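# Here is a sequence together with a model predicted from it:
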Amino acid sequence: MQLIYDTLTGNTRRFTLKVADCTGLEAVALAEADPRGPYLLLTYTFGSGVLPDSTAAFLRRHSPWLRGVVSSGSFHWGENFGRAGDVIAGQYGVPFVARVNKSGSAADVQAVAAWLSRQEADAAD
């Protein structure tokens, strides 16, 4: 599975690279991505809970391979923290794997890595 990320401030990129280091999976910036197989989307939430235009446009073209979503944001947005993940999961019917504060914690990395490991195991069956 590929890790495809969209970032504004660099937080999502930093988190994705930590997950890639932990799992050995390829991390690709959304602007450069052209998925030909399953991928996990890692994106940020813009402002008070808005899906970034770049992420929305990407999904319109590449949603068939989408297998899950991770959304970053900041706790200070309250109920809108990481809301882009809720929007994507609902719209595309995929799991909302994790809601990550800024560039995430070690526990966040482990949780996403564990989810990815389960996906790999399920694909092998």
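Structure received.
# going forward, measure contacts and count neighbours with C-alpha atoms only.
Will do.
# just the strands in the chain please.
Per DSSP state E, the chain carries strands over the ranges 2-5, 27-29, 39-44, 66-73, 96-101.
# Burial-wise, tell me which of those comes out on top.
Of the strands of the chain, the one with the most neighbours on average (mean count of other C-alpha atoms under 10 Å) is strand 39-44, at a mean of 28.
# Show me what that one is packed against.
With contacts taken as 3 or more C-alpha pairs under 8 Å, 6 or more residues apart in numbering; DSSP states H and E, strand 39-44 sits against strand 2-5, helix 11-23, strand 66-73, helix 83-92.
# just to revisit the earlier point, could you dump the strands of the chain to JSON lines with distance to residue 122?
Listed next are the strands of the chain as JSON lines, based on distance: least, C-alpha to C-alpha, whole Å:
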{"stretch": "strand 2-5", "distance to residue 122": "16"}
{"stretch": "strand 27-29", "distance to residue 122": "21"}
{"stretch": "strand 39-44", "distance to residue 122": "15"}
{"stretch": "strand 66-73", "distance to residue 122": "12"}
{"stretch": "strand 96-101", "distance to residue 122": "16"}
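# Take this one as well and set it beside the first:
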Amino acid sequence: MMRRVAVPAEKLPSCGGRALFEFEDKSLALFNIDGRLHAIDDGCPHQGASLCGGQLQGRVIQCRAHGLRFNLETGYLLNSTAIKVGCYQVERGAIKYLSYSPDQQLINRLSSALALALVFAFASSAR
């Protein structure tokens, strides 16, 4: 089911800024890049480190914990379509997102964790 959640004006980041927005059981990182708002899950799919405080380079956020880099427009890990952070559409100060059951959220996290483990295993074996 699609839901819309209004973001209070004081939580909307100014141009070039970022903000952490929490509601219900979600924690989202909001980024304002060239006047366009981007919203992603704040937790990195690897080990849950906050992405809001990561290094921002254009439309790419780098996790501070292990350096994984995610595209803010798609949510995907750079150079991969196997690993993705939740990415949400922002319209007129409201975030649109799909409301999942807790079981579906667990399945999505496990899928990302398995894909990430395979990427690291492959990278380690290539050395």
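Thanks, I have the structure now. Computed from a prediction, not measured in an experiment: that's the story for all the values here.
# Superposing both, give me the TM-score.
After superposition, the two chains reach a TM-score (TM-score structural alignment, normalised by the length of structure 1) of 0.37; 74 aligned residues with a C-alpha RMSD of 4.2 Å.
# related to what we said a few turns ago, so which of the helices and strands packed on strand 39-44 of structure 1 is nearest residue 109 of structure 1?
helix 11-23 (5.6 Å; C-alpha to C-alpha).
# Helices along structure 2, start to end?
Using DSSP state H, the helices found in structure 2 span residues 102-125.
# Tell me the spacing between residue 122 of structure 2 and residue 90 of structure 2.
35 Å (C-alpha to C-alpha, to the nearest Å).
# ugh, wrong one, residue 117 of structure 2
31 Å.
# So the two - more neighbours on which side?
residue 90 (19 against 13; other C-alpha atoms under 10 Å).
# quick one: contacts for the more buried one?
Neighbour list for residue 90 of structure 2: 37-39, 96 [criterion: C-alpha atoms under 8 Å, 6 or more residues apart in numbering].
# Tell me where structure 2 has strands.
Going by DSSP E, structure 2 shows strands at 2-6, 18-23, 26-33, 36-41, 55-57, 60-62, 69-71, 87-91, 94-98.
# So which elements touch the fifth one?
Think strand 55-57 of structure 2. Applying 3+ C-alpha pairs under 8 Å, 6+ apart, we find strand 55-57 of structure 2 packed against strand 60-62.
# re the thing from before, mind checking the helices and strands packed on strand 39-44 of structure 1 for the one nearest to residue 57 of structure 1?
Between residue 57 of structure 1 and those, the shortest separation by C-alpha to C-alpha is 12.0 Å, and it involves helix 83-92.
# The closest one - contacts with which helices or strands?
Here helix 83-92 of structure 1 touches strand 39-44, strand 66-73, strand 96-101, going by 3+ C-alpha pairs under 8 Å, 6+ apart.
# what angle separates that helix from strand 96-101?
170 degrees (axes from the mean of the first three to the mean of the last three C-alpha atoms, to 10 degrees).
# buried set for helix 83-92 of structure 1?
Neighbour counts over helix 83-92 of structure 1 (16 or more other C-alpha atoms under 10 Å) mark 83-89 as buried.
# In JSON lines, list the strands of structure 2 along with distance to residue 107 of structure 2.
Putting the strands of structure 2 into JSON lines (distance: least, C-alpha to C-alpha, whole Å) gives the following:
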{"stretch": "strand 2-6", "distance to residue 107 of structure 2": "19"}
{"stretch": "strand 18-23", "distance to residue 107 of structure 2": "21"}
{"stretch": "strand 26-33", "distance to residue 107 of structure 2": "16"}
{"stretch": "strand 36-41", "distance to residue 107 of structure 2": "16"}
{"stretch": "strand 55-57", "distance to residue 107 of structure 2": "28"}
{"stretch": "strand 60-62", "distance to residue 107 of structure 2": "24"}
{"stretch": "strand 69-71", "distance to residue 107 of structure 2": "20"}
{"stretch": "strand 87-91", "distance to residue 107 of structure 2": "17"}
{"stretch": "strand 94-98", "distance to residue 107 of structure 2": "15"}
